[in-house]
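Student: Sharing a model prediction with you, sequence too.
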Amino acid sequence: MKKFIKLTFISMLAVIILAACGGKDDTKTGDAGKKETKDVLAQIKERDKIVFGVKHDTRLFGLKNPSTGDVEGFDIDIAKSLAKEILGDENKVEFKEVTSKTRIPLLNNGDIDAIVATMTISEERKKEVDFTDVYFEAGQSLLVKKGSKIKGLEDLKKGTKVLAVKGSTSAVNIREKAPDTQVLEYENYAEAFTALKSGKGDALTTDDSILYGMADEDPSFELTGGTFTDEPYGIAVKKGNTDLVDELNKALNALKDSGKYDEIKDKWIKQQ
């Protein structure tokens, strides 16, 4: 009986030890895997290419040229210059289309390494992503047909319709600042501007930098009422990638110090 009890005890102890060892190994594997997926900068340098999420519908910042198929704009040139600073060649870059609604999910899924897409830094977004330093200062405004009675926020009353883009801070801001107006949201800026031109709304709201592009495309529209928010743009990366944030900030500072940043800005944002 004593021998049986002793053997049973040894067997139970062995099971416990093996289970504990297995648990430790799984934890290490899990931690290692988690760390590997988080270290986006290492992946970028290993593949020798950086993948940026950019807009395809935002004139002056990120707009697909139908004749060439290339995406062009301020954000695009900034992204290329960042790739040159980090990897030594502006061609070591890949662009994937994002919208205000899809950019964070695509980033968190690992489809893109960073977002350069007129993305405003906000406290709410900081809970989901990490941002670099500000790379462009913008402010929310209104775009209207020339001759419109809407001259500012005070004219957005009951019965007026304002167009905005889904997933943008602009939609949130306009509801707060003009609670009586009706806000209609569209998938992207191209759809929203088309809706404004077809008379489905009285005004379109987003950052002034984007609205300048629309007015440049169709001079029968104009900005009105000045800016009523501060919209600092930042480059977004997946949460926890501090090394990548530091590398991008270092590259941004280099562009500003060399004068390359001002060169790109003057090329695209002539109205600013």
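Tutor: Everything's here; your move.

Student: rest of the way, CA atoms for contacts and neighbours
Tutor: OK.

Student: could you pull out the strands for the chain?
Tutor: Here the chain has its strands, by DSSP state E, at 50-54, 57-58, 62-64, 71-72, 93-97, 114-115, 129-138, 140-145, 161-165, 182-186, 203-207, 221-224, 231-238.

Student: Adding distance to M214 and mean neighbour count, write the ones you listed out as CSV.
Tutor: Formatted as CSV, those follow (distance: least, Cα to Cα, whole Å; neighbours: other Cα atoms under 10 Å):
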stretch, distance to M214, mean neighbour count
strand 50-54, 18, 26
strand 57-58, 8, 22
strand 62-64, 11, 21
strand 71-72, 15, 21
strand 93-97, 19, 18
strand 114-115, 22, 28
strand 129-138, 15, 19
strand 140-145, 8, 25
strand 161-165, 13, 25
strand 182-186, 16, 18
strand 203-207, 10, 26
strand 221-224, 8, 20
strand 231-238, 18, 24
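
Student: so can I have TSV of those strands showing distance to K256?
Tutor: Conversion of the strands of the chain to TSV gives the following (distance: least, Cα to Cα, whole Å):
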stretch	distance to K256
strand 50-54	20
strand 57-58	23
strand 62-64	20
strand 71-72	20
strand 93-97	20
strand 114-115	19
strand 129-138	10
strand 140-145	25
strand 161-165	31
strand 182-186	35
strand 203-207	23
strand 221-224	29
strand 231-238	15
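
Student: In addition, the following structure is provided for comparison:
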Amino acid sequence: MAARTTRRTPAAKSRLVAVGAIAVAATLLVTGCGDQTKDSGDTGSTSAAPLADKLPQSIRDKGVVKVGSDIAYAPVEFKDDSGKVVGIDPDLAAAMGKQLGVTFEFENGTFDTLITGLRSKRYDVAMSAMTDTKDRQEGIDAETGKKVGEGVDFVDYFTAGVSIYTKKGDDQGIKTWADLCGKKVVLQRGTVSEDLAKAENEKCPAGKKIAIEAFDNDQQAQTRLRAGGANAGSSDFPVAAYAVKTSGGGKDFELVGEQVEAAPYGIAVAKSNTELRDALKAALDALIENGEYQKIMDKWGVAEGSIDKATINGGK
């Protein structure tokens, strides 16, 4: 499930918000075991879609792209009050589905298992505010430096950095990561936020280390901070900004300091699936050109993270 140095680790997320109209042809439903969330709308036949011929034949035959996602990361992907899956990623996926003539089916999973699910072919892609990093591209565990898989390719579609937030009116002088020394921070496990906290901890003086409490998802971290169980929280900028805007009607949290280490979010695809990777890039470029991409960014208030061209493996 972290402005999501900004980025999530290979086995994790590095997980960055005005309303524009966008025609989303499908309704996302949670169905079946594994909390699968399917876009059940009619995207049209593949033969009628402008970019259908770019897809692998196996996916054209199925008419479905299976998406692994940690659906608890508002506003990137989350469930609204009715249980419908909404957010930046589902909107982009629905729009890409129109270009490619297929349905994108979202299946919920914890962030740090998404690349494993991609490797086992449970998913065709992982789309979950995942930061594109060289480590992930090469299958390197960022914490140990060891090779853990063949890596993945990314189709980059957004830029975000990591932010810190505190309870509103109680920033405790926290403005930078160094200010967290001697304090407790809550965050999502496997994210770039966790990487940054661990890196900063090595710089803290003895007796003033950062107490890091990591959760399965960002909402749990927010709940902990809201209850007074920590001094600060950290996540990707769009997620932190959305929490500040919406939690408690905007009365629970405030952003502190500046977002750091902006980096691209990417759709992860298996190294062997270059045809699907290139089809996704073509679909994103078409959305950028026809204006649908910017409508989605404006709708969710994340225009500052917009890109002007889809890129493959642009992460550093």
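Tutor: Happy to help now that I have it. Everything numeric here is computed off the predicted structure, so don't read it as measured data.

Student: who are the neighbours in contact with the aligned residue in the second structure for G226 of the first structure?
Tutor: Residue correspondence to the second structure (TM-score structural alignment): G226 of the first structure is matched to E258. Taking Cα atoms under 8 Å, 6 or more residues apart in numbering, we find E258 of the second structure in contact with 163, 175-176.

Student: ranges for the helices of the stretch 101-250 of the second structure?
Tutor: In order along the chain, the stretch 101-250 of the second structure carries the following helices (DSSP state H, counting those that start in this stretch): 114-119, 134-138, 192-201, 218-226, 237-246.

Student: Please work out which of those is packed deepest.
Tutor: When the helices of the stretch 101-250 of the second structure are scored by mean count of other Cα atoms under 10 Å, the highest mean neighbour count falls to helix 237-246 (a mean of 24).

Student: average gap between that one and the first structure?
Tutor: For helix 237-246 of the second structure, the mean deviation from the first structure after alignment is 1.2 Å (mean Cα distance after the TM-score superposition for the first structure).

Student: In the first structure, which residues correspond to that helix?
Tutor: Correspondence between helix 237-246 of the second structure and the first structure is established over residues 208-217, with TM-score structural alignment as the criterion.

Student: now swap in stretch 114-121 of the second structure and tell me
Tutor: Going by TM-score structural alignment: stretch 114-121 of the second structure matches residues 103-110.

Student: neighbouring contacts of that stretch?
Tutor: For stretch 103-110 of the first structure, with Cα under 8 Å, 6+ apart as the criterion, the contacting residues are 53, 98, 112-115, 128-129, 237-238.

Student: Can I get these in a markdown table including distance to D216 of the first structure?
Tutor: Formatted as a markdown table, the contacts of stretch 103-110 of the first structure follow (distance: Cα to Cα, whole Å):
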| residue | distance to D216 of the first structure |
| --- | --- |
| G53 | 24 |
| V98 | 23 |
| I112 | 30 |
| D113 | 31 |
| A114 | 28 |
| I115 | 25 |
| E128 | 34 |
| V129 | 32 |
| V237 | 31 |
| K238 | 34 |
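
Student: quick check, nearest of the residues you listed to K64 of the first structure?
Tutor: Of all the contacts of stretch 103-110 of the first structure, K64 of the first structure sits closest to V98, with 12.1 Å by Cα to Cα.

Student: quick one: contacts for the closest one?
Tutor: V98 of the first structure makes contact with 53-56, 106, 117 under the criterion Cα under 8 Å, 6+ apart.

Student: ok, these in the second structure: which stay?
Tutor: Among the contacts of V98 of the first structure, the ones still in contact in the second structure (both residues aligned by TM-score structural alignment, their matches' Cα atoms under 8 Å) are 53-56.

Student: Would you mind listing the two of those that lie farthest apart?
Tutor: Maximum distance among those (Cα to Cα): 9.7 Å, for G53 and H56.

Student: can you list residues touching both of the two?
Tutor: Any residue near both G53 of the first structure and H56 by Cα under 8 Å, 6+ apart counts here, and that gives 97-98.

Student: Which of the contacts of E258 of the second structure are retained in the first structure?
Tutor: Checked against the first structure using both residues aligned by TM-score structural alignment, their matches' Cα under 8 Å, those keep these contacts: 163, 176.

Student: Q219 of the second structure: which of the contacts of E258 of the second structure is nearest?
Tutor: S163 (15.2 Å).

Student: quick revisit: take the contacts of V98 of the first structure and lay them out in a markdown table including distance to Q272 of the first structure.
Tutor: A markdown table is the format used below for those (distance: Cα to Cα, whole Å):
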| residue | distance to Q272 of the first structure |
| --- | --- |
| G53 | 24 |
| V54 | 21 |
| K55 | 20 |
| H56 | 21 |
| L106 | 31 |
| A117 | 18 |
